[in-house]
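[1] make a model of this:
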Amino acid sequence: MNGFSNVVLVDHPLVQHKLTLLRKKDQPTTDFRRLVSEVALLLAYEVTRDLPLETVEIETPLERMTAPILAGKKLCFVSILRAGNGILDGMLDLVPSARVGHIGLYRDPQTLVPVEYYLKLPDDIGERLAVVVDPMLATGHSAAAAISRLKQAGARKIRFVCLLAAPEGVEVLAEHHPDVEIFTASVDRQLDSHGYIRPGLGDAGDRLFGTK
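    Model prediction:
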């Protein structure tokens, strides 16, 4: 149990192993980026576990059969720019037919309040499961703001996926969006005074793109 009713903790051994490698401060950018993509693919298995199925008739090399296939409109992955793109790539490896949306938010360094600068979503977002992706759920304000904008655009079924979460961020997201499940590999100890997750893994965006 993780202590949070809105959190699905993905504790698969491979996820936990790769997360430990991600945390190491001397992990090179190339390896960090690859590991994020690998963990994202594994997280995608969990967040899509209950997608609806229908049956179709197909022909195998030996005979005809009725077999399951995904039903109706499928997914939309929504990346919170810029770091969300690191998770997006791994998930698209698993579900290449998914639609993709982007929302640009930056955190005001003084107030820590998110400011939106970009939004592009599929027109039929309301007919799809919207999976919002961002490596870190820290204060929770950016995630809450992104999900509010998705709901304004018509999204009705939303899930949030991150590598790491802080208890403070989980609580903020639950307060603003109690209907949204959080899928994560770990809920870490706390936020520090600068809004970073402890013990965490540093700034995921900088480590993904080698900008620091």
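
[2] okay, CA-based contacts and neighbour counts for the rest of this
    Will do.

[3] contacting residues around the longest helix belonging to the chain?
    With secondary structure taken from DSSP state H, the chain has its longest helix at helix 29-47. With contacts defined as C-alpha atoms under 8 Å, 6 or more residues apart in numbering, helix 29-47 is touched by 10, 15, 18-19, 21-22, 86-94, 159, 161, 163, 183-185, 207-210.

[4] now swap in stretch 8-20 and tell me
    Contacts of stretch 8-20 (C-alpha under 8 Å, 6+ apart): 2, 35, 39, 42-43, 46, 163, 181-187.

[5] ok, now with 7 Å
    Identification of contacts with stretch 8-20 by C-alpha atoms under 7 Å, 6 or more residues apart in numbering yields 2, 35, 39, 42, 182-186.

[6] ranges for the helices of this protein?
    Assigned by DSSP H, the chain shows helices spanning 13-23, 29-47, 84-94, 141-152, 167-176, 204-209.

[7] before we move on, back to that, how far out from the middle of the chain is the longest helix of the chain?
    Remark: helix 29-47 is offset 10 Å from the chain centroid, using C-alpha atoms, centre = their mean, to the nearest Å.

[8] buried ones in that helix?
    Neighbour-count burial for helix 29-47 flags 32-44, 46-47 (criterion: 16 or more other C-alpha atoms under 10 Å).

[9] now the other sequence, so there's something to compare against:
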Amino acid sequence: MTTPHLTVVDHPLVQHKLTLMRERDTPTAVFRQLLREISHLLAYEVTRDLPLTTKVIDTPLQEMEAPTLKGKKLALISILRAGNGLLDGVMELIPSARVGFVGLYRDEETLQPVQYYYKVPGEMGDRRVIAVDPMLATGNSSAAAIDLLKKSGAKDIRFMCLLAAPEGIARMKEAHPDVPIVTAAVDERLNDVGYIIPGLGDAGDRMFGTK
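    Okay, the predicted model is just below:
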């Protein structure tokens, strides 16, 4: 499923690995490895339209004009803490990327984001920016993170997540209609405390074994 604002990556390997991650009894180490593997596959989609230029190179047989990435190196932005699980996998695919971090946590009573850290690369306006966070639930933290990135000059932004709720997609579309979302699945809804249903629980806790 693809619209201008939302791409759901329905590749069989993505869906199979996501099912394994959803299972309650999947161990922390396996969950972490699966998240890294899925992030590779999602990263292919989120980078599909990167601009290219050409340069002249010498192959073992002859000179040729060959495609190469154009412009400044990408900026990968992890929305802490759970974003680091996706970040690791994307960095394996794009090791030259610059990396930044947005520290936000959700107030469990108001469901609103609270900022505690922010550090991003320079020249954000000249880079493709990929913000990563496994769960797009209420969308409040994600929208707040994109607000901060735009204040730093970012103009070309993509948001990559593992799971999304319809409420989070709507919130992001309202706040940032210019930021496409790439995800592995859109689940049914949020429950009364803002968790994605059926979901997979708290991605950060399952990734780091903290609950």
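
[10] quick revisit: out of the helices of structure 1, which comes closest to residue 112 of structure 1?
    helix 141-152 (8.0 Å; C-alpha to C-alpha).

[11] compared with structure 2, how much does the closest one deviate?
    Here helix 141-152 of structure 1, set against structure 2 after superposition, deviates by a mean of 0.3 Å using mean C-alpha distance after the TM-score superposition for structure 1.

[12] buried ones in that helix?
    For helix 141-152 of structure 1, using 16+ other C-alpha under 10 Å, the buried residues are 141-147, 150-151.

[13] nearest to residue 193 of structure 1, of the residues you listed?
    Nearest member of the buried residues of helix 141-152 of structure 1 to residue 193 of structure 1, counting by C-alpha to C-alpha, is residue 141, at 15.4 Å.

[14] how far away is that closest one from residue 147 of structure 1?
    10 Å (C-alpha to C-alpha, to the nearest Å).

[15] overlap in contacts, these two.
    With C-alpha under 7 Å, 6+ apart, residue 141 of structure 1 and residue 147 have no common neighbours.

[16] just tell me what residue 69 of structure 1 corresponds to in structure 2.
    With TM-score structural alignment as the criterion, residue 69 of structure 1 lines up with residue 68 in structure 2.

[17] actually, residue 209 of structure 1.
    Match for residue 209 of structure 1 (TM-score structural alignment): residue 208.

[18] state the distance from its match to residue 90 of structure 2.
    Between residue 208 of structure 2 and residue 90 of structure 2 the distance is 18 Å, computed by C-alpha to C-alpha.

[19] who's more crowded, the two?
    Neighbours were counted for residue 208 of structure 2 and for residue 90 using other C-alpha atoms under 10 Å; residue 90 has more, 24 against 15.

[20] please name the residues that touch that one.
    Applying C-alpha under 7 Å, 6+ apart, the residues near residue 90 of structure 2 are 39-40, 43.

[21] show me which residues of the longest strand anywhere in structure 2 are buried.
    Across structure 2, the longest stretch assigned as strand under DSSP state E is strand 98-106. For strand 98-106 of structure 2, the neighbour count (16+ other C-alpha under 10 Å) marks 98-105 as buried.

[22] need these in TSV with distance to residue 128 of structure 2, can you?
    Output for those, formatted as TSV (distance: C-alpha to C-alpha, whole Å):
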residue	distance to residue 128 of structure 2
98	10
99	12
100	13
101	15
102	17
103	20
104	22
105	25
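
[23] tell me which two in the residues you listed are the farthest apart.
    Top of the distance list for these (C-alpha to C-alpha): 98 and 105, 23.2 Å.

[24] export the helices of structure 1 to TSV and tack on distance to residue 119 of structure 1?
    Converted to TSV, the helices of structure 1 look like this (distance: least, C-alpha to C-alpha, whole Å):
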stretch	distance to residue 119 of structure 1
helix 13-23	29
helix 29-47	22
helix 84-94	14
helix 141-152	9
helix 167-176	20
helix 204-209	19
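
[25] ok, which of the ones you listed comes nearest residue 192 of structure 1?
    Short answer: helix 167-176, nearest of the helices of structure 1 by C-alpha to C-alpha, at 10.6 Å.

[26] quick one: that closest one to structure 2 mean distance?
    Mean deviation for helix 167-176 of structure 1: 0.5 Å (mean C-alpha distance after the TM-score superposition for structure 1).

[27] and that helix, how far out from the chain middle?
    15 Å.

[28] residue 130 of structure 1 and residue 74 of structure 1, how far apart?
    9 Å.

[29] oops, could you answer that again for residue 16 of structure 1 instead?
    28 Å.
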